[in-house]
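[1] here are the coordinates; sequence isn't available:
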């Protein structure tokens, strides 16, 4: 997604005011400001300083005690203020979270109808000869009443005529056009869908807090709803950083790589029901980084930054956030990949700084941004985890839990997808889950049970 139209393009302020070769792509975040409802939650004091806790390594050297995955997730979720709710057309509600119960306005089906193409008759024995009195089609019901000795030709979904008890499918009927012979008995209710057999008028068919998927969308429409009340769709601004990144498809020169994080994180945000307010890139320049983040903060409910959150001389994200008054909630997690993850908040806008390596960015988005986006919509941020046995032994990290990309085998065991480096984005292709391998010495043996986080 482009950050702005050509007409809205502005020059980035450069260090000392001079134009340089470190490009910055800016999005017209101001285009989003008029419709955005700001949320300012209560002041919160939850934060995690790595200096507050210490533990001993096996060499008895004191090292900072970092929060676990679940502790870090809880810290971020504590800073979430759910977005306001609004009425939205059902057809636009896909992936949003309901803020009300949906009650059926009428029975579904509204009328008894046929489950088969065939003939509607009164209860009758096999071998009965019946006169064909007419036809009931979908949208054009038979207007009369079925009498003894009569049958009505009927289509699947068509209204069951008055007087009829059941339907015998075409393949069990000897049909000569004006009369039929039943090949089997017609008993009351045979091949009939009763009124209200799916939904009953006045009953709750979807609960508040339900995420609207394709099935829920169909149920809401079937229940008679044209609009539903949902939380506003959260806006996500994505900023990738680094002089080495170039746009997809551009020719590479030595030292350059294609920016995979921007499009990948945008796709994940869309999958979480978010609106992507903009995706852009800024080079390794403090002033430019500060300018782009300032715009993002005004346009989004969640700002996701990829890269630049460590402590190298070219990592400018943390000082830029500090300059802009973003309150740090957490920096660094006992996680591999993803240790340098940064979390913060300013005036109700969440900020998530992810490591630049593509697997690290992907994994930390799933672990932290996904539940935060659910909570912003008033939904349940709990991720439905499962367990499985390892099909092969995997090494353990002594100080950090590791999210190993795995795929499930036919026997239910899970196996690493291949090399697990934080730069190996292909390790996510075909992955069915992240296996959380707990920190410890040596390796986790085959057959050990692991917790699975969905991907």
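    Received it, and whenever you're ready, just let me know what you need. Bear in mind that the values here come from a model prediction, so they are computed numbers and not experimental data. Numbers count the residues shown, from 1 in each chain.
[2] from here on, contacts and neighbour counts on C-alpha atoms
    Will do.
[3] all helices in the stretch 251-400 of the chain, in order from the N-terminus.
    261-271, 286-299, 317-323, 358-364, 370-376 (DSSP state H, counting those that start in this stretch).
[4] Just send the ones you listed back as a markdown table, with mean neighbour count too.
    Formatted as a markdown table, the helices of the stretch 251-400 of the chain follow (neighbours: other C-alpha atoms under 10 Å):
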| stretch | mean neighbour count |
| --- | --- |
| helix 261-271 | 19 |
| helix 286-299 | 22 |
| helix 317-323 | 18 |
| helix 358-364 | 25 |
| helix 370-376 | 24 |
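[5] got the ones you listed as a markdown table, with distance to residue 407 columns?
    Formatted as a markdown table, the helices of the stretch 251-400 of the chain follow (distance: least, C-alpha to C-alpha, whole Å):
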| stretch | distance to residue 407 |
| --- | --- |
| helix 261-271 | 19 |
| helix 286-299 | 36 |
| helix 317-323 | 34 |
| helix 358-364 | 15 |
| helix 370-376 | 21 |
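[6] To residue 453, which of those lies closest?
    helix 358-364 (10.0 Å; C-alpha to C-alpha).
[7] next, the one to line up against it:
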């Protein structure tokens, strides 16, 4: 497609009205789910951060055999009991065949067949002839087979994020590997000749804050991003943009771009998408800050679906676009459920933005369940974002009054914390 044709095609979509924020979020999730990434087998040690591609079931009862809950004596019949053996965890004991006999038993050990009770070690004494005496508690002091789960029972559904607890559960079931969705690969293209990649801003040029930051956000949301996948600044020409996007799409499932989402003289993203034959999933969203943003879908010659997410150049707006479009897209690609937004109470009023959704930076006091608006929240500012726990969602046509309960778009605060 020629430069003139690409520009004309891009102009045709410019008049489309912006999508509502919740509609745009739903669209992004739906196209991601339709293009869910293939399932792969991973050893347990390499499964953290992935998503179950199939339900986790157990092939045996859990526990698989009656297991002592305490250290003590497995007894049969009434005491005092004659000691006939000892069983430790990992051993297979001989049965208790005679009344009045006992086997010393350790926590976690298999309970011998014929056991009628377990007497705790601290509640037992020995007779002069070496027998064991005491009164067992009335409740059984062991775990029965199937107490946690029966063989074949579904423990977790497909779409469950894999974390250390899931890995431990899988191991307890005897699993060595898990069937999970492949992690999405992401790339970042930074647009803007005015950007500096090192040193302080000055002389009309500003420091690129998104090139270093967005890959870290993407990793926290479950993407693989290599240093080589971050490219820019890309020259402000259409051929350079087309070449950069085409190159990134060769290996990435999702290509994020920063800047160039407007229709200015050096904004080439829309003509680039037209030149590459992309279809818009979302072309602008009625949200403040964050306008304009976009999500486009491309199908490669190999039939694989890839996506381009256009993030605005202003830093806070870019992160709004990330949580609005990229995060639900990634959830769909991973085969996870649509992220459900928690709710909390506004401690102070937050104004609405007329017909637009307002995503307002807030600190979230989780103990009190309250949201506190922050200062320094201009779309070009990062100071407020650095101290934020997420965004309070103020819907179009409303104003957030103090005491109102509103949805929260949370931010991942640490590398080990899940985003949703």
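    The structure has been received and is ready for your questions. These numbers were taken from a predicted model, which means no experiment stands behind them.
[8] Next, the TM-score between them, please.
    Here the TM-score for the pair of chains, by TM-score structural alignment, normalised by the length of the second structure, is 0.81; 387 aligned residues with a C-alpha RMSD of 3.0 Å.
[9] circling back to that earlier point, the helices of the stretch 251-400 of the first structure: which one's closest to residue 89 of the first structure?
    Across the helices of the stretch 251-400 of the first structure, closest to residue 89 of the first structure is helix 261-271 (C-alpha to C-alpha), at 18.4 Å.
[10] from the chain's centre, how far out does the closest one sit?
    Centroid separation between helix 261-271 of the first structure and its chain, computed with C-alpha atoms, centre = their mean, to the nearest Å, is 11 Å.
[11] Equivalent analysis for stretch 361-381 of the first structure, please.
    Worked out by C-alpha atoms, centre = their mean, stretch 361-381 of the first structure lies 9 Å from the chain centre.
[12] Other residues contacting that stretch?
    For stretch 361-381 of the first structure, the external contacting residues (C-alpha atoms under 8 Å, 6 or more residues apart in numbering) are 69, 72-73, 76-77, 80-83, 96-97, 99, 209-211, 230-234, 261, 264-265, 268-269, 272-274, 306, 337-338, 341, 352, 354-355, 382-383, 403, 455.
[13] do the same with stretch 382-399 of the second structure
    315-316, 349-364, 371, 374-377, 400, 406-413.
[14] Give the full set of residues in contact with the counterpart of residue 187 of the second structure in the first structure.
    Residue 187 of the second structure maps onto residue 237 in the first structure when the alignment is built from TM-score structural alignment. Neighbouring residues of residue 237 of the first structure by C-alpha under 8 Å, 6+ apart: 276, 277, 278, 279, 296, 299, 300, 302, 303, 304.
[15] ditto for residue 404 of the second structure
    Neighbouring residues of residue 404 of the second structure by C-alpha under 8 Å, 6+ apart: 345, 346.
[16] run the last query once more with 10 Å
    Contact partners of residue 404 of the second structure, counting by C-alpha atoms under 10 Å, 6 or more residues apart in numbering, are 344, 345, 346, 347, 348, 349, 350, 370.
[17] Report the buried members of these.
    344, 345, 346, 347, 350, 370 (16 or more other C-alpha atoms under 10 Å).
[18] circling back to that earlier point, out of the contacts of stretch 382-399 of the second structure, which are buried?
    315-316, 350, 352-353, 356-364, 371, 377, 400, 406-411, 413.
[19] Tell me where the longest helix sits in the second structure.
    What stands out as the longest helix in the second structure, according to DSSP state H, is helix 21-34.
[20] Quick one: list the elements packing against that one.
    When contacts are defined as 3 or more C-alpha pairs under 10 Å, 6 or more residues apart in numbering; DSSP states H and E, helix 21-34 of the second structure packs onto strand 19-20, strand 279-283, strand 285-288, strand 294-299, strand 305-311, helix 327-333, strand 357-365.
[21] again, 6 Å this time
    helix 327-333 (3 or more C-alpha pairs under 6 Å, 6 or more residues apart in numbering; DSSP states H and E).
[22] so the helix it packs on corresponds to what in the first structure?
    Residue span in the first structure matched to helix 327-333 of the second structure, by TM-score structural alignment: 370-376.
[23] After alignment, which residue of the first structure pairs with residue 225 of the second structure?
    Match for residue 225 of the second structure (TM-score structural alignment): residue 276.
[24] With adjacent residues omitted, what lies nearest to that match?
    Leaving out its chain neighbours, the residue that sits closest to residue 276 of the first structure by C-alpha to C-alpha, 6 or more residues apart in numbering is residue 236, at 4.9 Å.
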